[in-house]
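> Okay, sequence plus prediction incoming.
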Amino acid sequence: MTGLAHLTLQVIRRELILNWRSRTVTLSVLLFFVLASSLFPLGIGPDPALLHAIAPGVLWVTALFAALLSAGQLFSGDFASGALEQMLLSPQPLAGIVLGKIVAHWLTTGLALVVLAPVVALEYGLDARTILMLMASLLVGTPLLSLIGSMGAALTLGVRGGSVVLALLILPLYVPVLVFGVGAADVASGNAWSNANFSLLAAALCVALWLCPWASAAALRISME
């Protein structure tokens, strides 16, 4: 195992332990996703065709806002405790540390959203194939939300009203992810359309996985100067 991979795994383990000890934020994000998604069937009514049509878009939008709510917590804890300064001074690659924090963030929020999606999807009367495609699109798209969110969280670290600035910064970057994610989950438009959007979503994830940790590390150094 390379040094960078070992460092990333150690950071993931540390972050998972810390998140388990203070899991209020994670539970709040998941509760928001469930409640917000469940309100639409109550407000729109029991029309099966309409609920089936809007389900992918509704679940993706609520997942996007849930990811946005938790993105600000990526570095705030370490910033408040002073651990972030030690990370910046460490001889270890900062990008590896950031990648570990992003992966841990996705495991505690994004992966949980993927697991909860089928339960919420039952309220919309989705069939098994549509639910599987929705889960697949979220499985590829939610890591992308965490990666993009890390850049915004690093840039707005310590800024007054940082949550508002964070939303303004990363919501435009979230729009393509939303479009590709909903398109990948929309099996009613045909397999070719769904597969094309899924491929674009996967390509964006590959690019972000290479770029975002380094960009977030650079943004952290700028924010801490």
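Yep, it's here.
> switch to C-alpha atoms for all contacts and neighbour counts from now on
OK.
> can you pull the contacts of S150?
Neighbour list for S150: A71, L74, I102, C212, P213, S216 [criterion: CA atoms under 8 Å, 6 or more residues apart in numbering].
> also this one, for the comparison:
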Amino acid sequence: MNSGSNAGVYTALLRRQLTLALRRPVQLLNPALFFAIVVVLFPLGLGPSPDTLSLFAGGILWIVALLANMLGAETLFQSDYDDGSLDQLLIADQPLYFLVMPYLLVHWMISGLVLALLSPLFALMLGLPLSGVHVLMASLALGSGVMSVLGAIGAALTVGLRRGGMLVAFLVTPFYMPVLIFGSGSVRAAVDGLAYGPYLALLGAMFSLALALGPAAIAAALRISADA
């Protein structure tokens, strides 16, 4: 097939994923609602002291973003597996490497981009200094992309299993840790007046590596799950 028809297939698949997401508003809003609820509950556990909340704000928001990302990862391919659409992807003429990218993009938009855009509001609620807010947004935008790819790999490996959510968490959590460390470290460095550029550069490198290699790993995992 020529490149024009390939682009048409990818565009149609992206439109389909966006339409499915909009038709399930509960699933669409779950990450943002989870993010909001946990952020509101943290002051009750740590106490209302502004100094305490300000000290831990960056780490709190990054941990909540990680959990929210993981929340939506387990069902990434499940509905397509149940209705047989996944089998059509596996036998399609187009490379599976590119066909999984619309899934990643939509998942990142729902569980990453939305949270990055909402993060200034929750950051100010927790007393994060303004010097760290823009770094928080940038680090979440980059880091959530990496986490979406990692979560998709775990979801692809467990797509044929019922109640595989805990297994997905078990598989991908260790790989989330560097993203969490560099993401929260960038915010802490910005608040302390230190250089945060190296942290963002590392997150950018991780994002580029995940975008280049992640779809191949997801495609391989889906084929393994389909053959199991």
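Done, it's in. Bear in mind the structure is a predicted one, so any value in this text is a computation, not a measurement.
> How close are the two chains, by TM-score?
TM-score for the superposed chains, counting by TM-score structural alignment, normalised by the length of the first structure: 0.94, backed by 224 aligned residues with a CA RMSD of 1.6 Å.
> So which bit of the first structure is the helix or strand containing A138 of the second structure matched to?
Using DSSP states H and E, A138 of the second structure maps to helix 130-157. Aligning helix 130-157 of the second structure against the first structure (TM-score structural alignment) gives residues 128-155.
> The matching stretch vs the second structure, average offset?
Once fitted to the second structure, stretch 128-155 of the first structure is off its aligned match by 0.9 Å on average (mean CA distance after the TM-score superposition for the first structure).
> residues in contact with the residue positioned nearest the centre of the second structure?
By CA atoms, centre = their mean, the second structure has its centre lying nearest to S148, at 3.4 Å. S148 of the second structure is in contact with N69, A73, L104, H107, W108, G112, counting by CA under 8 Å, 6+ apart.
> Which stretch of the second structure lines up against stretch 57-71 of the first structure?
Per TM-score structural alignment, the counterpart of stretch 57-71 of the first structure in the second structure is residues 59-73.
> so where do the helices sit in the second structure?
Ranges of helices in the second structure, per DSSP state H, are 3-23, 25-46, 50-73, 78-83, 85-90, 96-99, 101-108, 114-125, 130-157, 165-191, 197-227.
> How about Y103 of the second structure, nearest residue that isn't a chain neighbour?
The shortest distance from Y103 of the second structure to any non-neighbouring residue, by CA to CA, 6 or more residues apart in numbering, is to Q17 (6.7 Å).
> That neighbour matches what in the first structure?
Per TM-score structural alignment, Q17 of the second structure is aligned with E15.
> contacting residues for its match?
Counted by CA under 8 Å, 6+ apart, E15 of the first structure has contacts K101, A104, H105.
> OK, contacts around the second one?
It refers to A104 of the first structure. A104 of the first structure makes contact with I12, R13, E15, L16, according to CA under 8 Å, 6+ apart.
> For the second one, which non-adjacent residue is spatially closest?
For R13 of the first structure, the nearest residue in space outside its immediate sequence neighbours is A104; the separation is 7.8 Å by CA to CA, 6+ apart.
> That neighbour matches what in the second structure?
Per TM-score structural alignment, A104 of the first structure is aligned with V106.
> picking up where we left off before, winner for burial among the helices of the second structure?
Of all the helices of the second structure, helix 130-157 has the most neighbours on average by mean count of other CA atoms under 10 Å, namely a mean of 25.
> Tell me what angle it forms with helix 165-191.
With axes from the mean of the first three to the mean of the last three CA atoms, to 10 degrees defining the directions, helix 130-157 of the second structure sits at 160 degrees from helix 165-191.
> Distance from the chain centre to helix 130-157 of the second structure, please.
With CA atoms, centre = their mean, to the nearest Å as the basis, helix 130-157 of the second structure stands 5 Å off its chain's centre.
> okay, the angle between it and helix 101-108?
Using the same axes, to 10 degrees: helix 130-157 of the second structure against helix 101-108 is 140 degrees.
> Also compute the angle for helix 130-157 of the second structure relative to helix 197-227, please.
Relative orientation of helix 130-157 of the second structure and helix 197-227, computed by the same axes, to 10 degrees: 20 degrees.
> which residue lines up with L220 of the first structure in the second structure?
Using TM-score structural alignment, the partner of L220 of the first structure in the second structure is L222.
> Surely its match and G160 touch.
No: counting by CA atoms under 8 Å, L222 of the second structure sits too far from G160 to count as a contact (9.2 Å).
> end-to-end on stretch 78-96 of the first structure?
16 Å (CA to CA, to the nearest Å).
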